[in-house]
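**Q** predicted model and sequence follow; I will ask about them next.
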Amino acid sequence: MSIAELRSQIMRRKPITRVEDEAPADERLARSLGLWQLTAIGVGGIIGAGVFSLAGAVAHDVTGPAVLLSFLVAGIASAAAALCYAEFAGMIPKAGSAYTYGYVSLGEIFGWFIGWDLLLEYVAVAAVVAIGVSGYFRFLLDGIGLELPNWMMGAPGTGEGHQVDLFAMLFCLGSAFVLSRGIRSVGRFESVFVAVKVALVVLIVVLGVFHIDSSNYTPYFPFGTAAVFTGAATVFFAVFGYDAMSTAAEESVDAEKHLPKAIIYSLAIAMTLYVLATLVLTGMQKYTEISPDSGFSTAFESVGMPGVANIIAIGAIVGIITVVLTFMLGVTRVWFAMSRDGLLPEWFAKTHPVRKVPTRVTWIVGIGSAIMAGFLNIRTVAELTNIGILMAFVVVCLAVMVFRRTRPEVPRTFRLPLMPLVPIVGVVFSVWLMVSLRWETWVRFVVWLLIGLVIYFAYSRTHSKLARTAATPTGDQ
């Protein structure tokens, strides 16, 4: 095979067609999500371990009180990418999110790599969030005086005698069970629990503001100003839940109109609450005293409000579970989309005959995330997550610029403003945050991509539906 032929294969692009026109009945998803259910899924994916657990861990070990600035930096990068996602979501309302956008606009090899990347990253997000839930659950058990064996209380190396984080594993498996019941059940679950979570953050802010001690903000940069960007790279996974929400496009009743709005609404709501919550957390306690596992609960306990601390612990468990659910939804839909396109075995793309959800991949993801949550520490998993999502953001921001030039005639229900400034800002911030991550994280990421490269050339390149139908090199129709 010549280089030109190989290039034409790996750069073929998926045509923009309606799912109803291309997918058999057993490879379609049920449509039942409206605007506010989509927004709830987005908020459910954004607000969770980032505010309830990781904010405390980063403030304690990485940034000090400047963790608020870390969230703002991450939010700016995320907002630029969110507008790019919103434009694509209105044009291409299909499962797969960044994978599908890259496949349609840049070519198969780009779609494959971003999809392969997201498979690992979304599973890692579900795992890291489950670890955050487990931290608050252990705090609650300690509060009622229930002592359990140390071996089941955390991953190896996270504490004396710890061998496995059993609770984190159970949360992952429980989320897989909820997802397997159908998207309508997921939508209802998210709507109720997200309302509880938002109310909890508001309660934290309203009560905590009266216990702020301004001296706790000094020094504001105990680890140096550069730590703000390291912190932003670490907390970044806490501000991109809308990405996972966009993978549910085929389950929306009017995705072209609702998805762009839901993406913007969910990020705006979440960032407002993040800023207020981190301001309160670092004002209530000195950063050196903030608990990396259950920051807000211990903060309220320290000011003599143990009852509120327990309420927060219960609410955090409820709230963080919705994040596990959202990202597990995301990875199963990306896997489903890749399998339906033939890049992975189509066995995974089969949906349940009644519930119309991909139950096969749902349980595989549930077990995989449970294993990761049970045996890895929270920072390692969080950084592994962030580098992959940042790479996805770079691809989507580049893709939206390319698609504006190559396919200007495609109807767009939302057009991002200030083109090309906004996507360029998204690319620059994302690359900047990626550079801030530790070299060990880069090694793990590169190894995963190399495994993906082998699988693509050994299987996906010749088994994709475009290859089997002898599609044109561009695939445009």
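**A** The structure has been received and is ready for your questions. Numbers count the residues shown, from 1 in each chain.
**Q** going forward, measure contacts between C-alpha atoms and count neighbours the same way
**A** Noted.
**Q** how about the nearest residue to Pro411, chain neighbours excluded?
**A** Spatial nearest neighbour of Pro411, chain neighbours left out: Met91 (6.5 Å); criterion: C-alpha to C-alpha, 6 or more residues apart in numbering.
**Q** surely the one you found touches Thr413?
**A** Yes: between Met91 and Thr413 there is a contact under C-alpha atoms under 8 Å: 6.8 Å.
**Q** helices of the stretch 301-450 of the chain, start to end?
**A** 306-340, 359-375, 378-406, 421-435, 439-455 (DSSP state H, counting those that start in this stretch).
**Q** ok, and for stretch 161-180, which residues are buried?
**A** By 16 or more other C-alpha atoms under 10 Å, the buried positions in stretch 161-180 come out as 162-177, 179-180.
**Q** one more structure, for comparison:
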Amino acid sequence: MNLFRTKAIEEYREDAKVTHLKRAMGAFDVTMLGVGVIVGTGIFVLTGVAAAKYAGPALMISFLLASITCAFVSMTYSELASMVPVAGSAYAYAYTSVGELFAWLVGWNLVLEYSVGASAVAGGWSAYVCGLLKTAGVDLPQSLTAVPADGGLVNLPAVLITLFLTCLLVRGVHESVTVNKVLVAVKLAAIFLFLFLAGPSVDVTNWEPFAPFGWAGISAGAAVIFFAYLGVDSVATAAEETKNPARDMPIGIIASLAICTLLYIAVTAVMTGNVPYAELDNAEPVAFVLRELGYRFGSALVGTGAIAGLTTVLLVMMYAQTRAFFAMSRDGLIPQSVCKIHETYRTPHRITLIVGIAVALISGFTPINVVAEMCSVGTLFAFLVSAVGVVVLRHRAPDARRPFRCPAVHVMSALAVLSCGYIMYNLSSMTWERFWLWSAAGLAIYFLYGYRHSRENKEGQ
């Protein structure tokens, strides 16, 4: 059995010409796509929990540690995205470098990462909307805003926003990108409003002790909030729909990472400088800090920005999920019929509807626990395999066209592998158990269907 057969880079490029996904995005669009998914759940939800339970004010160091890890990965991703400018991101990079089995495992874990993550974001979106309506005097019944396990019938707002964004994604990437840019602008305005209102009242004595849980807490905090950085992979899935991927992808990946890292550290510093870290253990820490300072109207405005932020995260995660499925179906590892391109909209409408309905059902009826860690482990695994793959391709295809070359590639790759491995080491044992169970289920599907139906398998016979 040839489990490690690879797919030629030129074959991927030919596939892209045949399927004709619409190339509608430039470097700025790609950057905003990255900011749209990276600045969201992490900054509006996870910062409070991570500060209270894991790192305290030293969460700033946790974000720096995660962003340095992501910087190493971004350099390798940028080279791979410029070499293999197709949908699929880490899945496609693994297929061209380390082989089909690893590619399937990466793709399968991306399914978990995006589906579970998108469902959790939809639930968070619902919580912010209900909180904002309650502030305005509109109290929705619990039966329509909570999942059955929490005493309700269905989380209806989560279902409705998911289905709305599904329709938007079916309509086309241009419309989705336009909406994303507007929502990113609202979200960034809300963050800068928070910094403007709360920044002057920072009391540095709240930063003492700076690292109450020690280095172990800083590392654990980095593992939890790494969920925020899966945007790097989400951006890479857009390569086949950018006008000039050789230029636009490296700019978009690196620029979005730099912008988001500065914002995360600034918000964490202001947040923990105004309120003792132990009091931040809630689902809306940014709005909570402003309410504590007496800015009730400002809190409502920031809550509105959080809703916009979570909307962009949900939009991009669902987009990335469909593109990962699309790449896998094109290679025959899942049925190709589910990823047919719509004749008018030029989008994979069937898989978009399937993903949208699945996410709506999960978010509407299922309580999502340890979502951040579950998403983090899938992201880190994809990053690690890609970091190895870029070096493999340097040796296997030394003359391949590389519009962007990762500087000091062997050093960058080694640092990416070590830093990803270190953060994975700090994930909980329960997360690892679920990761192995999910991977085992994926392997069963691969050997029952994917291996035999693989295009590479059929062409090699």
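**A** Done, it's in. Since this is a predicted model, take the numbers as computed values, not measurements.
**Q** and the TM-score between them?
**A** After superposition, the two chains reach a TM-score (TM-score structural alignment, normalised by the length of the second structure) of 0.96; 461 aligned residues with a C-alpha RMSD of 1.8 Å.
**Q** so who does the residue nearest to Pro411 of the first structure touch?
**A** Listed by C-alpha atoms under 8 Å, 6 or more residues apart in numbering, the contact set of Met91 of the first structure reads 256, 410-413.
**Q** state whether Gly56 of the first structure is indeed within a helix.
**A** Yes: Gly56 of the first structure forms part of a helix when assessed by DSSP: H, G, I helix; E, B strand; the rest coil.
**Q** neighbours around whatever residue of the second structure lines up with Trp363 of the first structure, how many?
**A** In the second structure, the residue matched to Trp363 of the first structure (TM-score structural alignment) is Leu353. As a burial measure, Leu353 of the second structure scores 18 neighbours (other C-alpha atoms under 10 Å).
**Q** enumerate every residue touching Leu353 of the second structure.
**A** Contacts of Leu353 of the second structure by C-alpha under 8 Å, 6+ apart are 166-167, 170.
**Q** so where do the helices sit in the stretch 151-300 of the first structure?
**A** So, for the stretch 151-300 of the first structure - with DSSP H, counting those that start in this stretch - the helices run 166-180, 183-208, 227-235, 241-246, 255-284, 295-302.
**Q** stretch 218-230 of the second structure corresponds to what range in the first structure?
**A** Aligning stretch 218-230 of the second structure against the first structure (TM-score structural alignment) gives residues 228-240.
**Q** contact partners for the one residue sitting closest to the centre of the second structure?
**A** Nearest to the geometric centre of the second structure sits Leu230, at 3.3 Å (C-alpha atoms, centre = their mean). By C-alpha under 8 Å, 6+ apart, Leu230 of the second structure lies in contact with 37-38, 376, 379.
**Q** which of those residues lies closest to Leu262 of the second structure?
**A** Ile38 (11.8 Å; C-alpha to C-alpha).
**Q** burial of the aligned partner of Gln285 of the first structure in the second structure, as a residue count?
**A** With TM-score structural alignment as the criterion, Gln285 of the first structure lines up with Val275 in the second structure. Residues within reach of Val275 of the second structure, counting by other C-alpha under 10 Å, total 20.
**Q** with Asp139 of the second structure instead?
**A** Per other C-alpha under 10 Å, the neighbour tally for Asp139 of the second structure reads 12.
**Q** need the residues touching each of Met91 and Thr413 of the first structure.
**A** In contact with both Met91 of the first structure and Thr413: Glu256, using C-alpha under 8 Å, 6+ apart.
**Q** re earlier: what is the most widely separated pair among the contacts of Met91 of the first structure?
**A** Glu256 and Val410 (12.5 Å).
**Q** the two: who's more crowded?
**A** Glu256 (23 against 12).
**Q** what sits against the more buried one?
**A** Contacts of Glu256 of the first structure (C-alpha under 8 Å, 6+ apart): 89-93, 413.
**Q** quick one: which of those residues is nearest to Gly315 of the first structure?
**A** Ala89 (31.6 Å).
**Q** give me the contact list for stretch 316-324 of the first structure.
**A** Outside stretch 316-324 of the first structure, the residues that touch it by C-alpha under 8 Å, 6+ apart are 41, 44-49, 52, 125-127, 129-130, 132-134, 136-137, 171-172, 175, 190, 193-194, 196-197, 200, 241.
**Q** buried members of those into ChimeraX, please.
**A** The following ChimeraX line selects those of the contacts of stretch 316-324 of the first structure that are buried, judged by 16+ other C-alpha under 10 Å:
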select :41,44,45,46,47,48,49,52,125,126,127,129,130,132,133,134,136,137,171,172,175,190,193,194,197,200,241
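**Q** correct me, but the match of Gln285 of the first structure touches Trp207?
**A** No: using C-alpha under 8 Å as the test, Val275 of the second structure is too far from Trp207 to be in contact (9.4 Å).
**Q** mind telling me what Asn150 of the first structure corresponds to in the second structure?
**A** By TM-score structural alignment, Asn150 of the first structure lines up with Gln142.
**Q** can you tell me the closest non-neighbouring residue to its match?
**A** Gly152 (5.6 Å).
**Q** how close does the one you found sit to Leu144 of the second structure?
**A** Distance of Gly152 of the second structure to Leu144 of the second structure, given as C-alpha to C-alpha, to the nearest Å: 6 Å.
**Q** cool, Asn2 of the second structure as well?
**A** In terms of C-alpha to C-alpha, Asn2 of the second structure sits 51 Å off from Leu144 of the second structure.
**Q** neighbour count winner among these two?
**A** Taking other C-alpha under 10 Å, Asn2 of the second structure and Leu144 do not tie; Leu144 has more neighbours (17 against 12).
**Q** contacting residues for that one?
**A** Leu144 of the second structure touches 152-157, counting by C-alpha under 8 Å, 6+ apart.
**Q** same thing with Glu241 of the second structure?
**A** Here Glu241 of the second structure is in contact with 21-25, 86-87 (C-alpha under 8 Å, 6+ apart).
**Q** tell me the counterpart of it in the first structure.
**A** So, by TM-score structural alignment, Glu241 of the second structure is matched to Glu251.
**Q** check Cys420 of the second structure too.
**A** Counting by TM-score structural alignment, the partner of Cys420 of the second structure is Ser430.
**Q** residues near its match, how many?
**A** 29.
**Q** residues in contact with it?
**A** Ser430 of the first structure makes contact with 77, 390-391, 393-394 under the criterion C-alpha under 8 Å, 6+ apart.
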